[in-house]
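**Q** Sequence and predicted structure below; questions after.
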Amino acid sequence: MAASRFNVVIIGAGPRGTSTLERLLAHLDDATAAAGSDEPPWRLDLTIVDPCEPGPGHVWAPGQARYYLMNTPALFPTVAPPRGSGDRPGLTFEEFRASGGDGADLDATEQAELANLSTDGFPGRALYGAYLRHVFTRVADRLGAHPAVASLKVVRAEATAIRREANGYRITLAGTGDDDGHDAGGQELAAEAVVLAVGHVPAHPNPQQRVAGERATAVGLHYQGPNVPADVDWDVYPPGEPVLVRGLGLNFFDAMTALTVGRGGEFVPTGAGPGHALEYRASGTEPGLHAASRRGAPYRAKPCIDTYLPRSVSLRHLGFDAVHELAAAGAPGEPAGKVGFNAHVWPLLHRDVLRTYYATLVRVSPGLFEDPAAFLAELDDVLDAPHVHGQEVWRTVARELVERAAPGAAWLDVAALGHPFADRGFVGHDAYQDAVLRYLEEDAASSARGEDDPLKMAIGALNAGRGIVKRFVAEGLLDDASRLEELARWFEPLVEGLASGPPLQRIEELAALARAGVVQFIGPDPVFSLEEEAGHFAASSPWVQDEPVTARYMFEAMMPANRVAQSASPLLEQLLADGLARPRLMDTSEGDAVHGSGFDVVGQPYRLVDGHGIAHRGIFVLGLQLSSVQWGTAIAAEAGAGFQDGARTLGDADAVALELVRMAARD
């Protein structure tokens, strides 16, 4: 009797699609072993669709410039669990690094980069792409020979539409061809199950960006909207020309590097201490970068430690179990089963951040305290007092304790860390430039101290708390209004700017560029405008008293918006237009329903919900488009973490893979 066949199409062969295949291989191994037969009664037909190279996908293309760095160290990211015993699948990037490439086909440049990379070093994105390519190839080879797989095909094309049909779905393709070089344009694929793992997709500009682009084109100026840095044509910016840059996050560091190192400039070690470690030698072909953001300062550098979270950081107040119990009991002021971030989560995490800061300060600078041990004991008494909803007096008590028992130690205003120049005015651009340069130099010194820096350890506690909050969101414990108006409005920008920054190397480079005058800072809360009669862009800050900076060139240093309703992906637009999908509706504190950023989905695995509110049996969503039900969907899985915690993206892929096997067996 012939084995039944089950057709699966995975749209997206980047990290999420690769994780799905790796988890599918693991479950197929388990299923065939449990069946005790070399000829299972069902077999899979697998088709992977992506116009880009399978494994790296678009963002991690191995052919991109080598100077684009990840903002996580080698020990952190993965698309698979750690390699198990025997011939089990799995391979983290750190295992790939430590093994010298796991037998991958690497070119000389990739081999040299891998050999020079340490476990706490920051890999280039191209090198991480080589890892992804290797994992995909190894998993695909094993799947292609697996007794439960009838066929495996990679189609190098773009999926542009999905439509229902009697036994499943039909996917329309447009693109260059499949893995054998055949033209895929106009081809259609039949599938009983579809996995949407599309990753970063283009987005339509928001109204402000659209108008800026249209007006700039009309008067002969150059405006670059949000984009993946490796996709930007940096050659359009002429040497010596001023360029306005909106944004001082991770994309800014990519732009800064592309327009300096990418133009032949060189950073030379000075032999001086942190903050002054590099000097910039210009090539003479650089433009002048004038950058600004609401914070007025770039993201802080990561600390120099050999772990992801500092070893000295442990949370004693914020824990998943305690908050889960609070939600189950009915948190004050919240719907049943929900908690609020400001009311119930932040007061606990705030305690952990403060305790971490002052415990580290006592350890490294005990002379600041009259009686260090007594101070910590009294601080613990204040922080350990039961949290009562609506009672925030503990913060005043803690601050008075610091002022009384440690007059030489400043109070750590955590929220103010996100606005280092708040309410400060500067007379002239030079005064502000000097202030930011001092900020960069201090941040570099702070990072270099690693575990001995109180501020970086406090940020480490904040980052540890972020991981727990991500689980709260995924488990549905935070109500919609709290996510929209508290988590997204103030906490996410705070923790991103403090904990998601670049390696120390980038801050040293930026300081060197600021001293060389290649990068200049405009000021907090910038105002950008386009002055058509004068024929230039202009930017100024209400906190810096000086003439506006003008330029004929401007770019947005940010990624395209991750909002399905704003997507410029033909596939996502078609799904929404035809009612096969809808954005998730979220309730504000005023009772209004607004569109969330991601698709409406149900369960785990996450099944796509159509325009009528009915879940598809066979369409599953992974990654960025889950942002309405998860938080931090762009962050890679953490190597070695649990599927419900730091490796939740692997857990999502695992749940999809297991359900595909179950569906194949049932059908």
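**A** Cool, got the structure.
**Q** from here on, contacts and neighbour counts on C-alpha atoms
**A** Will do.
**Q** For the stretch 1-150 of the chain, just list every one of the helices.
**A** Remark: helices assigned in the stretch 1-150 of the chain by DSSP state H, counting those that start in this stretch are 15-35, 93-98, 108-115, 125-144.
**Q** To Glu485, which of those lies closest?
**A** Minimum separation from Glu485 across the helices of the stretch 1-150 of the chain (Cα to Cα) falls at helix 15-35, 29.1 Å.
**Q** Now do that closest one: which elements does it pack against?
**A** helix 125-144, helix 648-666 (3 or more Cα pairs under 8 Å, 6 or more residues apart in numbering; DSSP states H and E).
**Q** As a markdown table, these with distance to Glu286 and mean neighbour count would be great.
**A** Listed next are those as a markdown table, based on distance: least, Cα to Cα, whole Å; neighbours: other Cα atoms under 10 Å:
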| stretch | distance to Glu286 | mean neighbour count |
| --- | --- | --- |
| helix 125-144 | 23 | 22 |
| helix 648-666 | 40 | 21 |
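**Q** In the stretch 401-550 of the chain, what residue spans correspond to strands?
**A** 426-427, 519-521, 527-531, 536-540, 544-545, 549-551 (DSSP state E, counting those that start in this stretch).
**Q** Could I get those strands in CSV, plus columns for distance to Leu575 and mean neighbour count?
**A** Shown next, in CSV, are these (distance: least, Cα to Cα, whole Å; neighbours: other Cα under 10 Å):
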stretch, distance to Leu575, mean neighbour count
strand 426-427, 51, 14
strand 519-521, 43, 24
strand 527-531, 36, 16
strand 536-540, 38, 22
strand 544-545, 47, 18
strand 549-551, 41, 21
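**Q** CSV please, covering these and showing distance to His595.
**A** Compiled in CSV, those are given as follows (distance: least, Cα to Cα, whole Å):
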stretch, distance to His595
strand 426-427, 40
strand 519-521, 35
strand 527-531, 28
strand 536-540, 32
strand 544-545, 37
strand 549-551, 37
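**Q** closest one to Glu95 among the ones you listed?
**A** strand 519-521 (37.9 Å).
**Q** hold the first one in mind and look at this next one:
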Amino acid sequence: MRNEQGARRAQTVAVVGSGPRGLITVERMAARLAEEQTDRLVDIHLIDAVEVGAGRVYRTDQPGWYLMNTVAGMVSAFSGVPDEGPVRAGAGPSLYEWWAGVDPENASPDGYASRADYGRYTRFLLDAVEQNLPRGVRLLRVRAAVEDIGPDGDGYLLRLSNGEDLRADQVVLTTGHTVPELTGREKALADFAADRVGPRYLRGDSAADMPLADIAPGTPVGVIGLGLSFYDVLAAFTLGRGGRFVPDGDRLRYLPSGREPVVVAGSRSGMPLPARGRNQKPPRFAYRPTLFTQDNIRARVPSGPLDFRRDVLPWLLAEVDLVNCATRLRLRDGEEAGVAFTHAVARAVEGLADPAVPPDVTAMAAVHGVLVDKADLDALARPFSGRTFADRAEFDAALTGAVAADLAEAELGNVDSPHKAAMDVLRDCRGMIMRLADFSGLTPRSHREDLIDWYGPRSAFLAAGPPPVRLRQVLALLEAGVLRVIGPAARFDPDPGAGRFVVSSPVVGGAAVHVDVVVDARIPSPDLDRDLSPLTRRLRERGIWTAYANGDFRTGGVAVTTSPYHPVDRDGRAHTGLHVVGIPTEHTRWFMQVGSNRPGLWGDLVHDADAIAAHVLKGGT
């Protein structure tokens, strides 16, 4: 590129957001520039409002009790594994390999690093990338929020919160989670607290960004949700208050500090998110489905939108059943028996009378004496569904029994527990679901009702999972009286007469408790129309960002083209100098929460970043 006087000028690229997607985009740009072996001039501005190189979620000043939920050996922020050269873009250690170098006493390939440690690791990546940039390429770290982006000639002008302006030829937006406007029940809770002295409502967000330390000891606190963020909130209220978990035989015992609040938690299921199975898989493990394939799914509908429940779900559940049954056969009769059964199921597809209907895997297993029920995601994700409990004691017994049973399965491992191995299928098949569902791959009704409203929550419950230690801590806190789970179908309501909130369960006798604070331990779903971010609001007002619609379903995700993901404005025009990837495009695409890659294996995270890097370095045309 040359300026008006004919002198060479640097191509200027702005990457907004330095979480995992922003960093991998910078890493892929650096790797491609190194491969070019040219003397081109490129300035890469990496912009983050919280911490450049770590972002908000993985910032390095957060407490160590906030943990990752993927084992360290299976996480890499680099797009390639180490080689004989220096650590650089395209060749770097996994999270475990880095962790072992800085904290060998605690590092384990099958352990769970803290999110702060992951932030230190990604800052290490950024340093390594910068130190090995080709001549003529600069990385400029900018700590500021981007408050506006508008067209400026053949580029874009970015207005920053530090009062500066930045002109860029191309912009990559990886802005992550933001705070949406409250609606419905959440707004009613917030309004109730705002109108009174005493009750408080803390909206859903990362636990590290909630003012949890402000809640006085002994305060009754209602916690909405029993998912991953629930465990973070619980850790802040216990470990963060000086409490300790100590071994007591094969369990944990909680030693209170006396500064804890009293936690009353609940969710629709009434069951804390089940634990990940003890890892038995190698770092570069990649699952290859036998039944859940594009060819099998497209047998009924060769082209056009799919119906998730009719066309996709049966094959996914058959794959779950296959892993469950094959694992049981392997454990009983040896490795060859499991492999032979898998091959027999694969052959059975060829002889199906209706090629759109998967084989009955459990019936085939029954012939070998393996008797299991077909996978039922409703039953698995709602273990107390249809049950009533006379009182708290009856529900507590059922709850502790269910948690203990889940821990026993987790201890068997994600290969040797038939249940945990089968649930890993839901995690391992996310990529296929993305390819089928993205960009109106499903009918509008099925997209909204089946994928987002029904399958998404159940998949998250069964496949996301915290480290097993979190479930052991739950049992210890239940026993210590610091935690109470109210029961299934939990409700969190204002009680104007009492001037407090009430937490209740309609299926547990006497389950109604008044609390002074309600903490929403759920990460809000992205929604362009309700996003309160100044940048989002201005992009929306300019018409550069619009909500993607699948037929009559306005998804709330930013409308973008297919790879390399240019935003589509209100006139239907793609802005080829802009790219949007990750959380803002959730529902246009599916499961944009992915934040890491397996060592040496390119998933969608890296493919997306590499496609954007390639387009940017061609000049954005």
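**A** Here it is on my side, so go on. On a predicted model such as this, the values are computed, not experimentally measured, just so you know.
**Q** hang on, the earlier thing: can you put the helices and strands packed on helix 15-35 of structure 1 in a markdown table and add distance to Arg210 of structure 1?
**A** Below are these laid out as a markdown table (distance: least, Cα to Cα, whole Å):
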| stretch | distance to Arg210 of structure 1 |
| --- | --- |
| helix 125-144 | 30 |
| helix 648-666 | 33 |
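**Q** could I get the helices of the stretch 1-150 of structure 1 as TSV with distance to Glu451 of structure 1?
**A** Output for the helices of the stretch 1-150 of structure 1, formatted as TSV (distance: least, Cα to Cα, whole Å):
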stretch	distance to Glu451 of structure 1
helix 15-35	32
helix 93-98	22
helix 108-115	26
helix 125-144	27
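**Q** Of all these, which one comes closest to Gly271 of structure 1?
**A** Nearest of the helices of the stretch 1-150 of structure 1 to Gly271 of structure 1, taken as Cα to Cα: helix 108-115 at 23.7 Å.
**Q** Now do that closest one against helix 125-144: the angle between them, please.
**A** 100 degrees (axes from the mean of the first three to the mean of the last three Cα atoms, to 10 degrees).
**Q** buried stuff in helix 108-115 of structure 1?
**A** Across helix 108-115 of structure 1, burial judged by 16 or more other Cα atoms under 10 Å covers Glu110, Gln111, Leu114.
**Q** and the angle for the longest strand seen in structure 1 with helix 125-144?
**A** Criterion DSSP state E: the longest strand present in structure 1 is strand 149-165. Relative orientation of strand 149-165 of structure 1 versus helix 125-144 (the same axes, to 10 degrees): 100 degrees.
**Q** For Leu196 of structure 1, find the nearest of the helices of the stretch 1-150 of structure 1.
**A** helix 15-35 (8.2 Å).
**Q** For the closest one, list every residue counted as buried.
**A** In helix 15-35 of structure 1, counting by 16+ other Cα under 10 Å, buried: 15-29, 31-32.
**Q** cool, stretch 147-167 of structure 2 as well?
**A** Glu147, Asp148, Ile149, Pro151, Gly155, Tyr156, Leu157, Leu158, Arg159, Leu160, Arg167.
**Q** Spit out the contact partners of the fourth one.
**A** Read it as Pro151 of structure 2. By Cα atoms under 8 Å, 6 or more residues apart in numbering, Pro151 of structure 2 lies in contact with Leu157.
**Q** which residue in structure 1 lines up with it?
**A** Counting by TM-score structural alignment, Pro151 of structure 2 corresponds to Arg164 in structure 1.
**Q** Aligned to His514 of structure 2, what sits in structure 1?
**A** Using TM-score structural alignment, His514 of structure 2 pairs with Thr550 in structure 1.
**Q** ok now do the closest residue to its match other than its chain neighbours, which residues does it touch?
**A** Residue nearest to Thr550 of structure 1 in three dimensions, not counting chain neighbours: Ala538, with 4.3 Å by Cα to Cα, 6 or more residues apart in numbering. By Cα under 8 Å, 6+ apart, the contact list for Ala538 of structure 1 reads Phe528, Ser529, Leu530, Glu531, Pro548, Val549, Thr550, Ala551.
**Q** Among these, which one sits closest to Gly517 of structure 1?
**A** Val549 (14.3 Å).
**Q** Run through the neighbouring helices and strands of the host helix or strand of Ile619 of structure 1.
**A** Assigned by DSSP states H and E, Ile619 of structure 1 belongs to strand 615-621. Contacts defined by 3+ Cα pairs under 8 Å, 6+ apart place strand 615-621 of structure 1 against strand 193-196, strand 601-602, strand 607-609.
**Q** Now tabulate the ones you listed in a markdown table and tack on distance to Pro242 of structure 1 and mean neighbour count.
**A** What follows is these, written out as a markdown table (distance: least, Cα to Cα, whole Å; neighbours: other Cα under 10 Å):
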| stretch | distance to Pro242 of structure 1 | mean neighbour count |
| --- | --- | --- |
| strand 193-196 | 42 | 24 |
| strand 601-602 | 46 | 22 |
| strand 607-609 | 46 | 25 |
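**Q** any chance of those strands in CSV, plus distance to Leu412 of structure 1?
**A** Putting those into CSV (distance: least, Cα to Cα, whole Å) gives the following:
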stretch, distance to Leu412 of structure 1
strand 193-196, 44
strand 601-602, 40
strand 607-609, 44
